[in-house]
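S.K.: kindly return the folded structure for what I paste below:
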Amino acid sequence: MKNRMQLLVLLISLSCLGQQYPGFKSLRFDENYSFLKKDTLQHDWYRTMKFIPLSSSKNTYISFGGSIRYQYFYAKNENWGDGPQDNDGYILSRYLFHADFHAGKFFRTFVQTQSSLADGRIDPSPVDQNPLEVHQVFADFNIINDANKRLILRVGRQEMTYGSQRLVALRDGPNNRQSFDGIKVIASKNNYSADFFYSHYVVAHDGIFDDDSNNDKQLWGSYLVISKVPFFKNIDVYYLGYERAHAVFNDGAGKENRHSVGTRIWGKSENWRYDGETLYQFGDFDSKDINAWTASLNLGYRLNMVKFHPEIGCKVEVISGDREVGDNGLETFNPLFPRGSYFGLASVIGLSNLIDFHPSLNFELAKNIEWGIDYDMFWRYSSNDGIYAPNVSLIYPGDTTTSKEIGGQLESEIVWQPNQYLYFRVEATWFKAGEYIKASGTGKDIFFTGITMQLNF
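M.R.: Purely as a prediction, here's the structure:
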């Protein structure tokens, strides 16, 4: 632990030497440092790391980067008091390092390692701990690579994220990010961009370099984004196919083959931001027909002329649940591979059988400091279905009570980002257990607090 802290302090001090570069991307392979081949003035260590020419033309080069994140968390009455309890808290650390090799305009390969550690965590899951793995390793074949159009074939292990990350996400909030082994075609022209892919989910194991593709979980589909649309600004249209060999829901267990079709309208102006999405799922689960859906609306209005620029936000979601146990249908929605911290880092509820109303208020206390506070109200959509964790595992069954009230969650956080390299966050969450939680288990209220420190380079 001491060595890791010394490394973090060292890199924080060294990051101050770097000049200002374009901001870091959530998908690090989307960053492009080829502009540095025209920079003949800067020769510090950071520039050298970001652009190392391997040919006289400088069109063949390699770039290095990564991130280091430390988090301390304390939870009282975790899982509403059910299961083992930790009275001391725990430390999560994550190390991501990558190399990005470009051979001219038409070929590149990207390699990234990940080490996610959980110190003091009782019985850590693969979401918390994955000692050392090749997280990404893929090759891009740029068939067309022009300013306004491109056609890329990508093969290998890769991260994927789409839309608002309700269905396919990086899972950056939890300690261990997720990836897929697959093949993808990326096409874009002017205001249109589309991905077509087939993949197997990569399963995390508790060893070194032992993660592997999971034949039991497959994901394929297409995702189209149309930008600069009059009035709407941005429209997403997508299809996602999913197969899971061993699925478990409140209404049984068996093989799941599910298809998702949806659309999303999103954008922002000087004051407004908006994100609306609707999605329908069909297919079969064991001997049952799948008939599930969700609809969500996320709005925000920022008062730019008022001190601290407060933003008033509101999110509403309705997510279907199973209407009757033992029939020939399944209405439980499956969020597939969502971001794990969808309702904050406490992350106690997943996106199945849920009605959620979520008002929020955010302030810009200073140029690089923001404070947010929000309150989530949760109900079950169907009183005959249970509630599920973010990974779609059943937490409590549906027959403990007819009450739909899950509870309310109050969360507040302060984020300080002094520059593009450093990120700090302090947060606290209180979850008031509702009647359904109290009838289904120990039913205690949850208190959760945490501190996050992250360095990107």
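S.K.: only C-alpha atoms from now on, for both contacts and neighbour counts.
M.R.: Fine.
S.K.: so which helix or strand takes in the closest residue to A428 other than its chain neighbours?
M.R.: By the measure of Cα to Cα, 6 or more residues apart in numbering, the closest residue to A428 outside its immediate chain neighbours is T449, 4.2 Å from it. Counting by DSSP states H and E, the element that carries T449 is strand 446-456.
S.K.: same deal with I265?
M.R.: I265 belongs to strand 252-268, assigned by DSSP H and E.
S.K.: mind checking how far that strand is from the chain centre?
M.R.: The chain centroid and the centroid of strand 252-268 are separated by 16 Å under Cα atoms, centre = their mean, to the nearest Å.
S.K.: next, the angle from the helix or strand that comes right after that strand to strand 252-268.
M.R.: As assigned by DSSP H and E, the chain's next helix or strand after strand 252-268 is strand 272-285. Per axes from the mean of the first three to the mean of the last three Cα atoms, to 10 degrees, the angle that strand 272-285 makes with strand 252-268 is 160 degrees.
S.K.: other SSEs contacting strand 272-285?
M.R.: Counting contacts by 3 or more Cα pairs under 8 Å, 6 or more residues apart in numbering; DSSP states H and E, strand 272-285 packs against strand 252-268, strand 288-302.
S.K.: the longest one packs against which elements?
M.R.: Think strand 252-268. strand 233-249, strand 272-285.
S.K.: next, the buried residues of the last one.
M.R.: Applying a neighbour-count criterion of 16 or more other Cα atoms under 10 Å, the buried positions in strand 272-285 are 273-285.
S.K.: quick one more, to check against the first:
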Amino acid sequence: MPVEIATGGGLGSNVSFITDVAPVAYMDCCEPSGLCVCGEGCGCGDECGCGDTCGCGGGKGKNKKPNPCAASHKGVFYANDFSYLEKDRSSQCLGDCMKQMPMGHGTVDIGGQLRLRYHHEEGMGRQAGASGFQGTKNDFMLTRLRLYLNYKANDWLRFYVEGISAEALANDAYIPRPIDRNSGDFLNLFFDAGLTESTTFRIGRQELLYGAQRAISPLDWGNTRRTFEGVNVIYKGDDWDVDGFYTHYVPVSPFDLDEADYKQAFYGVYATYKSGKTAIYDLFYIGYDNTNSYTGAAPAINAANAGTADFSLHTFGGRIFSDKGDWLFELEGAYQTGRQSGLGLDHRAGMCTCGVGRKLGDAWSPVLWAYYDYASGNDEADGVYNRYNQLFPLAHKYLGFIDAVARSNVSAPNCLLTMKPTDKL
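M.R.: Model (predicted):
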């Protein structure tokens, strides 16, 4: 059970306990008695036949085979990879019996996820008359159920649908966040049609995830996740992957079916070059047009809601990630231009992130990173709007667990230490 703890320097605190039902080893090779088919003894609480520690040729020690299903689930479930079942269905994990099932001339995958997350928050508002960092205490449980069906008719045609039900069980005073609740809706509902062996045309509702998720992310931290509606042309080559998409943002309606906001167009091209196993290079252009009007008069240039409506933005950027031996390096930057029509100003802004990491040893695989994050803020004197618009990111991963700031008006050195105590944690 991962535990996330964040403190806000006296302003607030957030403690989250997360339980995620993920793929686990499945006792498919065991008889009802609990004995492995191959004759080795193990209880049904052990792992049998997945190349792990018990039975069916799993082996022990450093030479044991990795469990293929451990890497089968991706950041978006429509990208899940169960191809290992095409070679060997004898080594299965929980739910693998519902993957790669024959249907006509094609195959069907059925699966899902149940996630429970408990929050105890102090000083973070979310009560009547206390929207900011004030003396409040809230206890609540976030629940999320996702179910999906993937039908691959052949190598050229595919249908994918994924639903979500997200709820917040809280004390009476807590005011749920917009990303807490969605009482039954579609995250993904699209068709894929192959244009060539390496190019696919996708149409429908679809989550988007690119690069390090600093600009485009389904926001898995949110209980509801984020999705779009539109078209996407996807090219996957030996060295280059290129997506060109034109979509509209789908805001969450907690108690009604979500509908795309056709006043929020989100489009662009995202290209990735893979240089062997040591480096990744991303190049991207992202356009975002929001023609919704401000409620009432236009806000002051430095008001909290300035730059949130009636704009057209164009973001050009790139990213480098390098892994050489024990050293890691990451650099991402973007320049943003356009027009803040609601404010009557041109828009010019930018962001940059640079990090150097070091692998510290084998035990627990610790990695220490030193980062610097910059994103421009506004200067009232120059007559141009300079606050960087972070678009649709996974800000929670990079800018603090209490989500007090966005990627704008930021100049922040920071450190990151990651560890992996076991293969499953």
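S.K.: on that earlier part again, got the helices and strands packed on strand 272-285 of the first structure as JSON lines, with distance to Y388 of the first structure and mean neighbour count columns?
M.R.: JSON lines is the format used below for those (distance: least, Cα to Cα, whole Å; neighbours: other Cα atoms under 10 Å):
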{"stretch": "strand 252-268", "distance to Y388 of the first structure": "14", "mean neighbour count": "18"}
{"stretch": "strand 288-302", "distance to Y388 of the first structure": "15", "mean neighbour count": "19"}
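S.K.: to I144 of the first structure, which of those strands lies closest?
M.R.: With distances scored as Cα to Cα, the stretch of those nearest to I144 of the first structure is strand 252-268 (27.7 Å).
S.K.: wait, Y118 of the second structure sits on L142?
M.R.: Yes. Counting by Cα atoms under 8 Å, Y118 of the second structure touches L142, with 6.2 Å between them.
S.K.: so who does the closest residue to N87 of the first structure other than its chain neighbours touch?
M.R.: The shortest distance from N87 of the first structure to any non-neighbouring residue, by Cα to Cα, 6+ apart, is to K76 (7.2 Å). Applying Cα atoms under 8 Å, 6 or more residues apart in numbering, we find K76 of the first structure in contact with 85-87, 446-448.
S.K.: and what of H396 of the second structure?
M.R.: For H396 of the second structure, the contact set (Cα under 8 Å, 6+ apart) comprises 221, 402-403.
S.K.: that one pairs with which position in the first structure?
M.R.: Aligned by TM-score structural alignment, H396 of the second structure pairs with S341 of the first structure.
S.K.: quick one: map A245 of the first structure onto the second structure.
M.R.: By TM-score structural alignment, A245 of the first structure lines up with T291.
S.K.: what about its match, neighbour count?
M.R.: Number of residues near T291 of the second structure (other Cα atoms under 10 Å) recorded here: 16.
S.K.: contacting residues for it?
M.R.: So T291 of the second structure contacts 263-264, 309-312 (Cα under 8 Å, 6+ apart).
S.K.: do the same with L85 of the second structure
M.R.: Q100.
S.K.: which residue in the first structure lines up with it?
M.R.: Counting by TM-score structural alignment, L85 of the second structure corresponds to L36 in the first structure.
S.K.: quick one: the helices in the stretch 1-150 of the second structure?
M.R.: Secondary structure of the stretch 1-150 of the second structure (DSSP state H, counting those that start in this stretch): helices located at 84-87.
S.K.: strands of that one, residue ranges please.
M.R.: With DSSP state E, counting those that start in this stretch as the criterion, the stretch 1-150 of the second structure has strands at 3-7, 13-20, 101-103, 106-122, 137-152.
S.K.: which of those sits most buried?
M.R.: Among the strands of the stretch 1-150 of the second structure, ranked by average contacts under mean count of other Cα atoms under 10 Å, first place goes to strand 137-152 (a mean of 19).
S.K.: could you check the angle that one makes with strand 13-20?
M.R.: 30 degrees.
S.K.: strand 137-152 of the second structure vs the first structure, mean deviation?
M.R.: Mean deviation of strand 137-152 of the second structure relative to the first structure after superposition (mean Cα distance after the TM-score superposition for the first structure): 1.0 Å.
S.K.: and the very next helix or strand once past that strand, which stretch of the first structure?
M.R.: Later in the chain than strand 137-152 of the second structure, the nearest helix or strand by DSSP H and E is strand 157-170. Strand 157-170 of the second structure corresponds to residues 107-120 in the first structure, going by TM-score structural alignment.
S.K.: and the contacts of the matching stretch?
M.R.: Contacts to stretch 107-120 of the first structure, defined as Cα under 8 Å, 6+ apart, come from residues 29, 89-102, 124, 128-142, 175-176.
S.K.: quick one: contacts for the alignment partner in the second structure of K288 of the first structure?
M.R.: The alignment partner of K288 of the first structure in the second structure, by TM-score structural alignment, is L345. Neighbour list for L345 of the second structure: 339, 383-385 [criterion: Cα under 8 Å, 6+ apart].
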